[in-house]
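Student: Dropping a prediction and its sequence here:
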Amino acid sequence: MTKLTQSKRSLVDLALEELGQRLTSGIWAVGSRIPTEPELAEQLGISRNTVREAVRVLLYAGLLEVRQGDGTYVRAITSPAEAMRSISRASLREQLEVRAVLEESTARLAALRADEQDIAQIERCLAVRGEQQQYQNADDFIARDLDFHLAIADACGNAALAELYRYFSRTVQLGIQFSIQDEALPDPDLASHQAIVTAIRNRDAAAAAQAAAAVTGPLLQALDTLLPPSAG
């Protein structure tokens, strides 16, 4: 029986790795039913909530499927870790395009599902973020900007989608730092970000998605100019 222990990586990541090994090793064959959440929680020595989050990611990735009233079954056995490595080898522009899609999706869902506490947290993060010009350290601004977008992802009501956003947002940021270095990228002003918050508070899903697209669009256009074809 495998017991997972806390480390710098989240327990969800560790659970994903363990479940992925069961898929790729053949312990769980395609078409077989996996243990229930309580059974997995006991086997791994973690909470049911952590198991649920890990299973949701595998469901979202298409490796598992739920059969109503019958349980969760193995749909494919491709390793989640290998899938993530493949994604990391994609071009920076491809990764950013995926992040843009995720930002539109999380903003749209947040407008439909966020409660008052979620919206208040988004507004607090935006207030802390402020404008780029007020920062002497670019890394500090990047961190505060990411906090704002993560708050929206956390408010979308879909844990798997929020986890995917976390992965892509950090991967893209690292790619930008390594590929462009000192080049200046356009950063939408506070008003552009406020438009997302306003749409979410107004429960206007279409406007929220449109505002999110307006934030990522200029960055995609800038990458086409700044990056050579092989890098983008």
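Tutor: Arrived safely, thanks for sending. The model shown is predicted, which means the values in this text are computed figures rather than measured ones.
Student: From here on, just use CA atoms for contacts and neighbour counts.
Tutor: Will do.
Student: need the contact list for the residue most central in space within the chain.
Tutor: For the chain, the residue sitting closest to the mean C-alpha position, by Cα atoms, centre = their mean, is Tyr165 at 1.6 Å. Residues near Tyr165 by Cα atoms under 8 Å, 6 or more residues apart in numbering: 99, 102-103, 150, 153.
Student: Which parts of the chain are helices?
Tutor: Using DSSP state H, the helices found in the chain span residues 11-24, 37-44, 48-60, 80-88, 92-113, 116-129, 138-154, 159-180, 190-201, 205-226.
Student: Pasting the second one now:
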Amino acid sequence: MQIQRKTLAQEVADRLIEGIVSNEYAVGEKLPTEPELMKIYGVGRSSIREAIKILSIQGVLDVQQGVGTFVISNIIHESLESQMDKAQIEDVQEVRSLLDAKIAAKAALHRDEEQLEKIQFYLNQRNTLAEEKKALECYQADINFHIAIAEACGNSLLKEIYKITSSHILRSFEIRHNDTSSFIISQAIHERLYLAIENKNAEEAAFIAQQIVDQIY
């Protein structure tokens, strides 16, 4: 389960927003056709369509079948992901840390056997990679472990926010870290978190998750 970077569709949507804000595409104006947009941005038809869908949902574009796509607003509500792109890593880390205990507690109550197996898979992978001193791969496994818990929490919004924050933290780690000693030290408490979720002990899961956040191990 790889952390997703910004998609081509989101990049095209961002470029279109830049054009709308700069009045390259004015309110009331019809956008170029799909083939023209494909040529302008160098992407396939599916990315163009997905970008238009993103901006339609945001109330920026209006798709009129058989007529074309029109700009209907230049008031852009910045996405959570875009805001996090501009945030300090410490702020992103704080957002994620506020979620961990709640997500762990809900995962303990709502997880199914398939989700539990996925959590355990990444827990074991985290340990193996730490012992092999593969820092980036180990951190990816650690992120995937926590995202697997988020996927089991039963709240899709919490899951998506957690995935976005985790992707930004991963980028920071890739730049700054090359050691696995902290992962080896913290493996035992991560195993305790898994057991709490396996045993459906929400209170214990929340307590351990907070200890991990506060690095009390």
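Tutor: In hand now; what should we look at? Predicted, not measured: the structure shown is a model, and the values here were computed from it.
Student: Now the TM-score, please.
Tutor: Overlay of the two chains. TM-score (TM-score structural alignment, normalised by the length of structure 2): 0.62; 162 aligned residues with a Cα RMSD of 3.3 Å.
Student: closest one to Val74 of structure 1 among the helices of structure 1?
Tutor: Of all the helices of structure 1, it is helix 11-24 that lies closest to Val74 of structure 1, at 7.9 Å by Cα to Cα.
Student: tell me what the closest one is packed against?
Tutor: helix 48-60, helix 80-88 (3 or more Cα pairs under 8 Å, 6 or more residues apart in numbering; DSSP states H and E).
Student: repeat that for 7 Å
Tutor: Packing partners of helix 11-24 of structure 1 (3 or more Cα pairs under 7 Å, 6 or more residues apart in numbering; DSSP states H and E): helix 48-60.
Student: against structure 2, where does the helix it packs on fall?
Tutor: Alignment of helix 48-60 of structure 1 against structure 2: no match, by TM-score structural alignment.
Student: Just send the helices of structure 1 back as a markdown table, with distance to Val74 of structure 1 too.
Tutor: Formatted as a markdown table, the helices of structure 1 follow (distance: least, Cα to Cα, whole Å):
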| stretch | distance to Val74 of structure 1 |
| --- | --- |
| helix 11-24 | 8 |
| helix 37-44 | 14 |
| helix 48-60 | 9 |
| helix 80-88 | 13 |
| helix 92-113 | 25 |
| helix 116-129 | 34 |
| helix 138-154 | 27 |
| helix 159-180 | 17 |
| helix 190-201 | 36 |
| helix 205-226 | 33 |
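Student: And the counterpart of Ile89 of structure 2 in structure 1, how far from Ile142 of structure 1?
Tutor: Under the alignment (TM-score structural alignment), Ile89 of structure 2 maps onto Leu92 of structure 1. Applying Cα to Cα, to the nearest Å, the value for Leu92 of structure 1 to Ile142 of structure 1 is 17 Å.
Student: Likewise for Lys8 of structure 1?
Tutor: Taking Cα to Cα, one finds Lys8 of structure 1 at 21 Å from Ile142 of structure 1.
Student: Please identify which of these two sits among more neighbours.
Tutor: Ile142 (14 against 5; other Cα atoms under 10 Å).
Student: mean shift between stretch 162-175 of structure 1 and structure 2?
Tutor: Comparing stretch 162-175 of structure 1 with its match in structure 2 after superposition yields a mean distance of 1.3 Å (mean Cα distance after the TM-score superposition for structure 1).
Student: Quick check: closest non-adjacent residue to Val213 of structure 2.
Tutor: Closest residue to Val213 of structure 2 apart from its sequence neighbours, by Cα to Cα, 6 or more residues apart in numbering: Ser97 at 5.9 Å.
Student: Oops, could you answer that again for Leu16 of structure 1 instead?
Tutor: Ala54 (5.5 Å).
Student: The one you found: how many residues sit nearby?
Tutor: 25.
Student: is it true that Lys133 of structure 2 touches Thr180?
Tutor: Yes: judged on Cα atoms under 7 Å, Lys133 of structure 2 makes contact with Thr180 at a distance of 5.5 Å.
Student: Which one's more surrounded, the two?
Tutor: Shown here are Lys133 of structure 2 and Thr180; by other Cα under 10 Å, Thr180 has more neighbours (21 against 17).
Student: ok, the more buried one to Gln93 of structure 2 distance?
Tutor: 19 Å.
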